[in-house]
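Peer 1: Take this sequence and fold it.
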Amino acid sequence: MLTVYFPAQAFATNCYVLATDRGQECVVVDPGIGVMPQLQEVLTAYDLKPTAVLLTHGHVDHVYSVTPVCGGTLGAYIHEDDRYRLGDPLGSLDPGMLSMFEQQVGQKASWKEPEQIVAISDAQKLSLAGLDFTVSHAPGHTEGSVMFGIDTVPDGLPGDVDVQSTVLSGDVLFAGSIGRTDLPGGSNEAMQKSLKDVVLPLPDTTLVLPGHGPGTTMAHERVSNPFLQNL
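Peer 2: Purely as a prediction, here's the structure:
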C-alpha cells in the first residue's frame, strides 16, 4: 500500500494519502489546516487521483480542508455521531483558540460544509480506491471518533517491523498517549470503554498511524502506553 503522510500547518495533524500504487486512485484521510499545497504536491508526484475523504472525527484540525479536497464530487465519510460537527467545526473553538489558529494560518478562518457527506457506522466495510477499510467506532475524544482498519501495511517498512495490518487511529490512540476527553462531546468514561473494547483487542502485529505524532505498533503500545495499563 502506497502511504504518504505529512503534518498540517496548525496543530501538527497528520494528513494521510493511501493508494494501491502510483498512478491510481487514492483516499485522503483527515485533511487538516493548510494542507492543500502539500497535498497537491503529493498527488502530482505520485500521479494520484482522490476518490474519497475519510474523517476520523469532526474536530476542525482534522476536517478544515475537507471541502476543497472533495470539491463537489467526492464524498466525505464521517461517523453519524460526528456528522453535526461538519455544520460548523469552527464554532467549537473558543475565541483565544480561534485567534491562535488564524495567526498560524495567516488568514481569517472560514468554513463551507462539503456537498457530499456520507455517514458511516461501526463495523461498516468501505471499499475505496482498491483498498478495504473497516470502521471501528471508538468514542471518547468525540462522540463519533472512529478508527479505520486495513488488512495491509505501507510499502517500504523496515524488515524488522513485524506488522500485518494497519489502523488509522485518529485521536483515539497516539504513541505513548491517547486523545484528550475534556473538550465538548468528549467523555473519559467512553474513552476508557473504547480503549478496553476496541483498542486492546487489536493484534500486536497492527501498525498504528495516529492523528498526531509518529506511528507505532500495538505490540509497543500494549506494554509501554500508560493509558492502556490496568484496563
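Peer 1: CA atoms for contacts and neighbours, from now on please.
Peer 2: Will do.
Peer 1: Now Phe174: closest residue in space, sequence neighbours ignored.
Peer 2: Pro210 (5.5 Å; Cα to Cα, 6 or more residues apart in numbering).
Peer 1: Next: Asp132.
Peer 2: Asp132's closest residue in space is Leu126 (Cα to Cα, 6+ apart), at 5.7 Å.
Peer 1: quick one: buried residues of the host helix or strand of the one you found?
Peer 2: For Leu126, the host element (DSSP states H and E) is strand 125-128. Within strand 125-128, the residues that qualify as buried by neighbour count (16 or more other Cα atoms under 10 Å) are Leu126, Leu128.
Peer 1: That strand - contacts with which helices or strands?
Peer 2: On a contact count with 3 or more Cα pairs under 8 Å, 6 or more residues apart in numbering; DSSP states H and E, strand 125-128 meets strand 131-137.
Peer 1: Mind giving me the packing neighbours of the strand it packs on?
Peer 2: So strand 131-137, by 3+ Cα pairs under 8 Å, 6+ apart, packs with strand 125-128, strand 146-150.
Peer 1: Name the surrounding residues that touch that strand.
Peer 2: 19-20, 79, 120-127, 144-151, 198 (Cα atoms under 8 Å, 6 or more residues apart in numbering).
Peer 1: List buried residues within those residues.
Peer 2: 19-20, 79, 120-121, 126, 144-150, 198.
Peer 1: Of all pairs in the residues you listed, which one spans the longest distance?
Peer 2: Thr20 and Gly144 (27.5 Å; Cα to Cα).
Peer 1: To compare with the earlier structure, here is another sequence to fold:
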Amino acid sequence: MLVTGFPSALFGTNCYVVATAAGEECVVVDPGIEVVGQLTEVLRELRLRPAAVVLTHGHVDHTYSVTPVCGAHGVAAYVHADDRYRLVDPLGEIASTGLLAALEQQFGRAATWAEPSDVVEIGEGAALELAGLRLQVSHAPGHTEGSVMLGVEGVPDGAPDGVTRTLLTGDVLFAGSIGRTDLPGGDHAAMLRSLEHRVLTQPDDTLVLPGHGPATTIARERATNPYLRDLVA
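Peer 2: Purely as a prediction, here's the structure:
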C-alpha cells in the first residue's frame, strides 16, 4: 500500500494520500490549508488519480482545500453526518477566535469558502470502497461531534516491523496526546468514551497516522500515552 503524508502550511495538519500503488486511483484524506500545490505535485510524481476526498472531521484546518481538490478532480467529499454542517461556513466558525485574521495575514489575502458540490455523509461502521481500498469508518466523537477514524487493512510500504494494519485517527489520537475538547462541539466525556471503546479496542499491531504530528502505534500509545494509561489503570 502507498501512503504519502505531508503537513499543511498552517497548523501542521497532516494531509494523506492513500493508494494501492503508484499509477492508480487514490484517496485524499484531510486536505488542509494551502495544500493544493504540494498535493498536485505528489499526484503528478506518483501518477495518482483521486477517487474521493475523505474528511476525518469538519474543522477548517482539515477541510480548507476540500472544495478545490474535489472540483479539480470531479470527486465527492465524504464526511460524517454529524459534522456535515461544518462544511457550510467553517470560516465563520473561526472568525471570532482570531484564527481567520491570522490566516489571512499569513497568506496576504482574504480567505474564501464554498461548499463542495458533492458531499457524501458517512456513519459508524461504514465500509468505504474507494480506489481499490476498503476504509472502515469508526465514529469517535469528542474532538467534534462527527470525528471519525479510518481503518485500512495493510500498511504503507516501508512501515515499521510488527504492524499489520493502518488507522488514520484525525484529531482523536496523537503520538502522546489526544485532540482537544474545548472547542465548539467538543465533549470531553464523549472523548473518553471514544478512547475507551474506539481506540483501546484496536489491536496493538496497528500503525497510527494522526491528524497532526508523527506516526505511532496503538501498542506504543497504550503503554505511554497518559490519556490512555489513565483509562486502563
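Peer 1: TM between them?
Peer 2: TM-score of the superposed chains, computed with TM-score structural alignment, normalised by the length of the first structure, equals 0.97; 229 aligned residues with a Cα RMSD of 0.9 Å.
Peer 1: for the second structure, which helix is longest?
Peer 2: helix 36-46 (DSSP state H).
Peer 1: That helix vs the first structure - mean distance after superposition?
Peer 2: Aligned to the first structure and superposed, helix 36-46 of the second structure gives a mean residue distance of 0.3 Å (mean Cα distance after the TM-score superposition for the first structure).
Peer 1: Remind me what that helix packs against, helices and strands.
Peer 2: Looks like helix 36-46 of the second structure contacts no helix or strand (3+ Cα pairs under 8 Å, 6+ apart).
Peer 1: Can you list the residue ranges for helices in the first structure?
Peer 2: 36-45, 60-63, 66-70, 95-105, 188-194, 218-224.
Peer 1: Make a markdown table out of the helices and strands packed on strand 131-137 of the first structure and add distance to Gly72 of the first structure.
Peer 2: Output for these, formatted as a markdown table (distance: least, Cα to Cα, whole Å):
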| stretch | distance to Gly72 of the first structure |
| --- | --- |
| strand 125-128 | 18 |
| strand 146-150 | 24 |
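Peer 1: thinking again about what came up before, quick one: the strand holding Leu126 of the first structure aligns where in the second structure?
Peer 2: Alignment of strand 125-128 of the first structure against the second structure: residues 127-130, by TM-score structural alignment.
Peer 1: Stretch 222-230 of the first structure: end-to-end distance?
Peer 2: 11 Å (Cα to Cα, to the nearest Å).
Peer 1: How about stretch 169-178 of the second structure?
Peer 2: With Cα to Cα, one end of stretch 169-178 of the second structure sits 10 Å from the other.
Peer 1: what residues does the strand holding Leu126 of the first structure touch?
Peer 2: Cys26, Val27, Thr51, Ala52, Asp132, Phe133, Thr134, Val135.
Peer 1: rerun that using 7 Å as the cut-off
Peer 2: Asp132, Phe133, Thr134, Val135 (Cα atoms under 7 Å, 6 or more residues apart in numbering).
Peer 1: now do stretch 42-56 of the second structure
Peer 2: Contacts for stretch 42-56 of the second structure (Cα under 7 Å, 6+ apart): 22-30, 63, 70, 73, 75-79, 130-131, 147-149, 170.
Peer 1: Please name the residues that touch Leu202 of the first structure.
Peer 2: With Cα under 7 Å, 6+ apart, Leu202 of the first structure has these contacts: Met218.
Peer 1: Try it again at 10 Å.
Peer 2: Gly149, Ser165, Thr166, Val167, Val208, Thr217, Met218, Ala219, Arg222 (Cα atoms under 10 Å, 6 or more residues apart in numbering).
Peer 1: Leu90 of the first structure now?
Peer 2: Per Cα under 10 Å, 6+ apart, neighbours of Leu90 of the first structure: His59, Val60, Asp61, Tyr64, Met97, Leu98, Ala109, Ser110, Trp111.
Peer 1: Need the buried ones from those selected in PyMOL.
Peer 2: Entered in PyMOL, the line below selects the buried ones among the contacts of Leu90 of the first structure, by 16+ other Cα under 10 Å:
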select buried, resi 59+60+61+64+98+111
